[in-house]
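>>> no sequence for this one, just the structure:
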């Protein structure tokens, strides 16, 4: 765990657990829809873009299909790479009062992202079992999938979902049990 996440401890707060999200390529359940959709989009964009570029004289109009190719490449590969990148720069910490998610900036000088969930105030917490002892813990109400919802890149890049969560952590059930114990003591 990166040392910077410990700098967010409050006075008298004790760390019960710390970890990182699952690393590497990780598919989410929504990828059952997104992967085929992104391949269809990218394939159509490349086909139509190629037709436009090779059949017309160069103009601003011929560059327009290239924009769709760029979007298709992002939807097919870029979002997965971005998710890997963000999770590699994310640390989790569970204290005796809070769940803390810290995303380090991609480049020095940029601000980091800190999400804190106060567990003593009865936050809704959900456990999602994964493979083996891995799983995810979701803090708060999840927003359902909506292809046309504005400002929610989390449906395309799960690590950027606005709903706070520990993604694919080891010993997830044990961490969830600790959270349940904390909440029962606070309630």
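The structure has been received and is ready for your questions. Everything numeric in this text was worked out from a predicted model, so none of it was measured.

>>> When you work out contacts or count neighbours from here on, use the C-alpha atoms and nothing else.
OK.

>>> How many residues are close by residue 170?
Neighbour count of residue 170, defined by other CA atoms under 10 Å: 19.

>>> who's sitting farthest from the centroid in this structure?
Ranked by distance from the centre of the chain (CA atoms, centre = their mean), the top residue is residue 57, with 42.3 Å.

>>> Take this one as well and set it beside the first:
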């Protein structure tokens, strides 16, 4: 189903005569990474200290403290919980494809974002993770396109590495 949906979403972005060799989506649902442990501790402190002060002060305490503490607590709640739901929603709206000419990414968030890289000029291609579930990076790590958390990452990596058909 996800393969068919990804192909349908990206078909309108193809060049004349171009064909999809692989299509997919990032891993779905809430995903935790190694760096989340540090972010969690930081934002527990970020929001915990003002929350402690807010709830330990008498209810007739200084109103200014309430106004200053509220943004810290709101940001902490987003960073502790909300960002995972936003990330899952964003990945649900992201579709990837490898064609006989290009590597494509389409994200339907907001007005949409389409990225296409010519396979002949793609530069470095890196596989992070394992061949069953991983991330493929195209080009420089900070600037390039990423296929985040895709299934069968090794097969897609091998497909991208194959020489282009003659005349392309």
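Perfect, I can see it now. All of these numbers come straight from a predicted model, not from anything done at the bench.

>>> before we move on, the earlier item: residues contacting the residue farthest from the centre of structure 1?
Applying CA atoms under 8 Å, 6 or more residues apart in numbering to residue 57 of structure 1 gives no contacts.

>>> Please enumerate the helices of structure 2.
Per DSSP state H, structure 2 carries helices over the ranges 2-11, 36-56, 63-77, 83-92, 153-161.

>>> which one of those is the most hemmed in?
Mean neighbour count (mean count of other CA atoms under 10 Å) peaks for helix 153-161 among the helices of structure 2, with a mean of 17.

>>> quick revisit: specify the stretch among the helices of structure 2 that is closest to residue 115 of structure 2.
Across the helices of structure 2, the minimum distance to residue 115 of structure 2, taken as CA to CA, is reached by helix 2-11, at 10.9 Å.

>>> residue in structure 1 matching residue 92 of structure 2?
Here residue 92 of structure 2 is matched to residue 88 in structure 1, going by TM-score structural alignment.

>>> pretty sure that match contacts residue 25?
No: applying CA atoms under 8 Å as the test, residue 88 of structure 1 and residue 25 come out as separate, 10.9 Å apart.

>>> Could you check how far the aligned residue in structure 1 for residue 34 of structure 2 is from residue 68 of structure 1?
Under the alignment by TM-score structural alignment, residue 34 of structure 2 pairs with residue 29 in structure 1. Using CA to CA, to the nearest Å, residue 29 of structure 1 is found at 25 Å from residue 68 of structure 1.

>>> again, but for residue 125 of structure 1
Distance from residue 125 of structure 1 to residue 68 of structure 1, counting by CA to CA: 39 Å.

>>> before we move on, what about residue 23 of structure 1?
With distances taken as CA to CA, residue 23 of structure 1 is found 30 Å from residue 68 of structure 1.
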